[in-house]
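> Need coordinates for the below:
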Amino acid sequence: MKLEQKGHITKKERQDKEQVKAILKEQATGQEVKLLDVTKQAGAEDFFKLISNVIREADIDLISLDQFQLNLLAINLQRFSQCEKNINEQGLMIDGKKNPLIAASNIYLKNIQSLFNDLSLSRNARMKQLLNQIQTQKIEDPFKDLIN
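Below is the predicted model:
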């Protein structure tokens, strides 16, 4: 079951999705995602703190099961940053060949994008979430009184 879906869904599907979202929100209440030792060892502690702050401010519900992905995101951000720094220092070409760090950088970037989507941190994921909230809210029809 996709919690965010484009197109028409039945009332029952909408109710089921809202119930799942409520359960996920309840599971996340009071839980904290923690910095793992591997993230510290990778030198990605600052990235982890930055991401954690963004998540807290955006009121995104994460549970302890998400902490692995969050730590993995921090590590990938650190490694991507290091690759880009080295590419800038060494240049795009080394001895007439493409710098191998470019391929590594692209892999880390793809991992980062995937993890952002998985954690609902991307713009598209947030827009889908917001759109779904707007669609499921019981907003009174302003023209209802005019018709009756």
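> Please make it C-alpha for all contacts and neighbour counts, starting now.
Will do.
> C-terminal to the longest helix seen in the chain, what's the next element?
Ranked by residue count, the top helix of the chain under DSSP state H comes out as helix 67-90. Later in the chain than helix 67-90, the nearest helix or strand by DSSP states H and E is strand 93-94.
> For the comparison step, fold the sequence that follows:
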Amino acid sequence: MIKLENNSHESRTTKQTREQAKSMLNQDLDLKPTIKLSKQGQALFELLLTLVSDSDVPFAQIDSLQISLLAESLDQLQQALDSIHGNGVVVDGKRNMATTVYNSALKNVNDLLRDLNLTMNLRVKQLLSNIQNENVDDPFRELINDD
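This is a model prediction of the structure:
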């Protein structure tokens, strides 16, 4: 893992790698889906881009595939839920196949959220790390101080 900020002495190669990583991560977030998405999937993709652009976690062009897959998985999850709510868990004495799609999509969504550092736990860990490294102001400082 490459630390993007470092004040200590480092080799020229490490410094170049750091600068290269920074430039890759600071690209414009004009991402397009890398897979064909339904209308709902496209809307989810746009919503995810809004969430990602507001995040403190850096994203780059290469993340477009994972964001596209997340939008697709969220779309599948919603379609499966619609089927389950409309038809029930059991249809004609058999398990509704939408439950299988739902379970698979839910696992994919959880994996992709974790991979993109978008879970609540990972975002809090990143925030705490940034605070400890003094990259951002502590948002809880005012609440804790008894001034």
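> still on that earlier bit, quick check: the longest helix of the first structure compared with the second structure, mean distance?
Mean deviation of helix 67-90 of the first structure relative to the second structure after superposition (mean C-alpha distance after the TM-score superposition for the first structure): 0.6 Å.
> if I pick residue 105 of the first structure, what's in contact with it?
By C-alpha atoms under 8 Å, 6 or more residues apart in numbering, residue 105 of the first structure lies in contact with 79-80, 83-84.
> The longest helix of the first structure - contacts with which helices or strands?
helix 37-41, helix 45-58, helix 101-118 (3 or more C-alpha pairs under 8 Å, 6 or more residues apart in numbering; DSSP states H and E).
> what range in the second structure matches the last one?
To tie it back to what came earlier, the one meant is helix 101-118 of the first structure. Mapping helix 101-118 of the first structure onto the second structure (TM-score structural alignment) gives residues 98-115.
> swap in the second one?
Residues 42-55 of the second structure are where helix 45-58 of the first structure aligns, with TM-score structural alignment as the criterion.
> Show me which positions of the matching stretch end up buried.
Using 16 or more other C-alpha atoms under 10 Å as the test for burial, stretch 42-55 of the second structure gives 42, 44-46, 48-49, 52.
> Also stretch 66-82 of the second structure?
Neighbour-count burial for stretch 66-82 of the second structure flags 66-81 (criterion: 16+ other C-alpha under 10 Å).
> got it, and stretch 124-141 of the second structure?
So stretch 124-141 of the second structure, judged by 16+ other C-alpha under 10 Å, has buried residues residue 127.
> how long is that stretch from one end to the other?
Stretch 124-141 of the second structure has an end-to-end distance of 15 Å (C-alpha to C-alpha, to the nearest Å).
> How many residues are close by the residue nearest to residue 116 of the first structure when sequence neighbours are not counted?
Closest residue to residue 116 of the first structure apart from its sequence neighbours, by C-alpha to C-alpha, 6 or more residues apart in numbering: residue 122 at 5.4 Å. Number of residues near residue 122 of the first structure (other C-alpha atoms under 10 Å) recorded here: 14.
> Appreciated, that's everything.
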